[in-house]
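**Q** Can you look at this prediction? I've put the sequence above it.
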Amino acid sequence: MICLRGINKAYCEKNGEERVIFRDLDFCPANGERSVAILGRSGSGKTTLLRIIAGLDVDYEGKYLFEGEAQAKDMAAAATLRREFIGVVPQNALVLEDRSVLANVELGVPKGIDKKQGAHGCLERVGLLDRERTSAAKLSGGEAQRVAIARAVAKQPRLLLADEPTAALDEKTEAEILTLFERLVADGTRIIIATHNQAVANWCDSKYEIEDYRLVKV
């Protein structure tokens, strides 16, 4: 589905020095790799990699193909790709605190589907249906993360990108989220997870680690 070729990415530090994130990075998961874990130390570029795949970062060198089509390094085109095909679960759950839990998830429901019904189904899958009328401002960190997951799943994405999706969850809820991910994979969604959690990584079909600015399959 996705293929990154020769990706180079660097930042300019405040002191003016260049900090290399990726150098000639390739990432082309095989068709059988329905769920992929991205591993690496803090600061190695896991979040940056997901942002490039999501089209949230277009400031890089190299080629990005989605289902064989080269993607323009253009924010408007990237937004279209994300809206139509890609769901994103950020590391820090981004919920709108001035809205209810239900209203937050409804934002992810695509056109043509009843928003309330679609959001209800996703909240039930993450165990928060009884909190649908609660203000998002009153949620715990783990609850907010589950809302972010429900909103991303509501989009019915072809590709789900999740950045440390279980970091704020207890073991029971983590297992429930992995069960949800398993159902998504069975239904045809591909999942790429950036994680430090070995249990989550072991759940995935394959694991890649960022080493020396490149991805290495482990």
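**A** Noted; the coordinates are in hand. Bear in mind that the values here come from a model prediction, so they are computed numbers and not experimental data.

**Q** CA atoms for contacts and neighbours, from now on please.
**A** Noted.

**Q** and the spatially most central residue of the chain, which of the three is it?
**A** Central residue of the chain (C-alpha atoms, centre = their mean): Leu161, 2.1 Å from the mean position. Per DSSP: H, G, I helix; E, B strand; the rest coil, the local secondary structure of Leu161 is strand.

**Q** helix, strand or coil for Gln117?
**A** Classified using three-state DSSP, Gln117 is helix.

**Q** And for it, the neighbour number?
**A** A count of nearby residues for Gln117, using other C-alpha atoms under 10 Å, gives 11.

**Q** quick revisit: tell me who's in contact with the residue nearest to the centre of the chain.
**A** Applying C-alpha atoms under 8 Å, 6 or more residues apart in numbering to Leu161 gives the contacts Leu50, Ala54, Ile86, Gly87, Val88, Val89, Ile191, Ile192, Ile193.

**Q** Next, work out how far apart it and Asp212 are.
**A** Here the criterion is C-alpha to C-alpha, to the nearest Å. By it, Leu161 lies 23 Å from Asp212.

**Q** before we go on, here's another structure to hold up against the first:
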Amino acid sequence: MIALRDVSKTITEPDRSPRVLFDRLDFELSDDERSVAITGRSGSGKSTLLRILAGLDTDFEGTYEHDGRALERTAPRMAAHRLRHIGIVTQDADLLGDRTVLDNVRLGVPERSGSAALALAALEAVGISHLAGKRPGRLSGGEAQRVAIARAIAKRPPVVLADEPTGALDERTEDDVLTLFDLLQRAGTRFVIVTHSGRIAQRCDRRLVLHQKQLLEPHP
């Protein structure tokens, strides 16, 4: 599936001092894992790691592998990989207010031909096809997040990367989103979820902690 080998990354702090974020970090999402949770303290680099997995950040040392083959780490090559294989869910949904729910989901499909049918199928999968004609401003927080999830899965990617996907939701709505994630996993979608929530982490097949520049298995 996807893997990072010996990844190191240094960032520049606001005072212009350098800080090593990752030091020869390894990560692998294997074919038999449906979900992996990544936890860690604020500032440890969780969102940056997710951006690297998404191919949005190519400024690092090391190797990005897909199905056992190293990918050329250029913006065009990683963008092509992302379009084919990766869906992304952010905490704040990031919907366009001047477009309908259906049109927002269609933005997740690279090919325009047939995108409406794929978008509608994704909305049906997350249980909100009846909202297809609405504008995001008329949605609840949970509905907006379901639209974001539908947009991420509309092109039917094998992997979805989710960055604090329930951070802005109440507990009941979080439960609804987690149930939806479970259903999507059973249908074959794999998830890598960055989260501060122990409830979310416990529902994943594997849990990792980003600590001291490395991804570590948590202590029992």
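**A** Yep, it's here. The structure presented is a predicted model; accordingly, all values stated were derived computationally and were not measured.

**Q** mean shift between whichever helix in structure 2 runs longest and structure 1?
**A** Of all segments of type helix in structure 2, defined using DSSP state H, the longest is helix 171-186. Mean deviation of helix 171-186 of structure 2 from its aligned counterpart in structure 1 after superposition (mean C-alpha distance after the TM-score superposition for structure 1): 2.4 Å.

**Q** which other helices and strands contact the helix or strand just after that helix?
**A** With elements assigned by DSSP states H and E, the helix or strand that comes after helix 171-186 of structure 2 is strand 190-194. The contact analysis (3 or more C-alpha pairs under 8 Å, 6 or more residues apart in numbering; DSSP states H and E) places strand 190-194 of structure 2 against strand 35-39, helix 46-53, strand 159-163.

**Q** Could I get those in CSV, plus columns for distance to Leu183 of structure 2?
**A** What follows is those, written out as CSV (distance: least, C-alpha to C-alpha, whole Å):
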stretch, distance to Leu183 of structure 2
strand 35-39, 12
helix 46-53, 22
strand 159-163, 13
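
**Q** With respect to Val101 of structure 2, which of these lies nearest?
**A** Closest to Val101 of structure 2 of these, according to C-alpha to C-alpha: strand 159-163, at 19.6 Å.

**Q** the inter-axis angle of that closest one versus strand 35-39?
**A** Interaxial angle, strand 159-163 of structure 2 versus strand 35-39 (axes from the mean of the first three to the mean of the last three C-alpha atoms, to 10 degrees): 30 degrees.

**Q** which stretches of structure 2 form helices?
**A** Under DSSP H, structure 2 gives helices at 46-53, 75-85, 101-106, 115-125, 141-153, 171-186, 198-202.

**Q** Mean per-residue distance, the last one versus structure 1.
**A** Plainly put, helix 198-202 of structure 2 ends up 0.9 Å away from its match in structure 1 on average once the two are laid over each other (mean C-alpha distance after the TM-score superposition for structure 1).

**Q** What is the corresponding segment of structure 1 for that helix?
**A** Alignment note (TM-score structural alignment): helix 198-202 of structure 2 is matched to residues 198-202 of structure 1.

**Q** tell me how far that stretch is from the chain's mean position?
**A** Using C-alpha atoms, centre = their mean, to the nearest Å, the mean C-alpha position of stretch 198-202 of structure 1 is found 16 Å from that of the whole chain.
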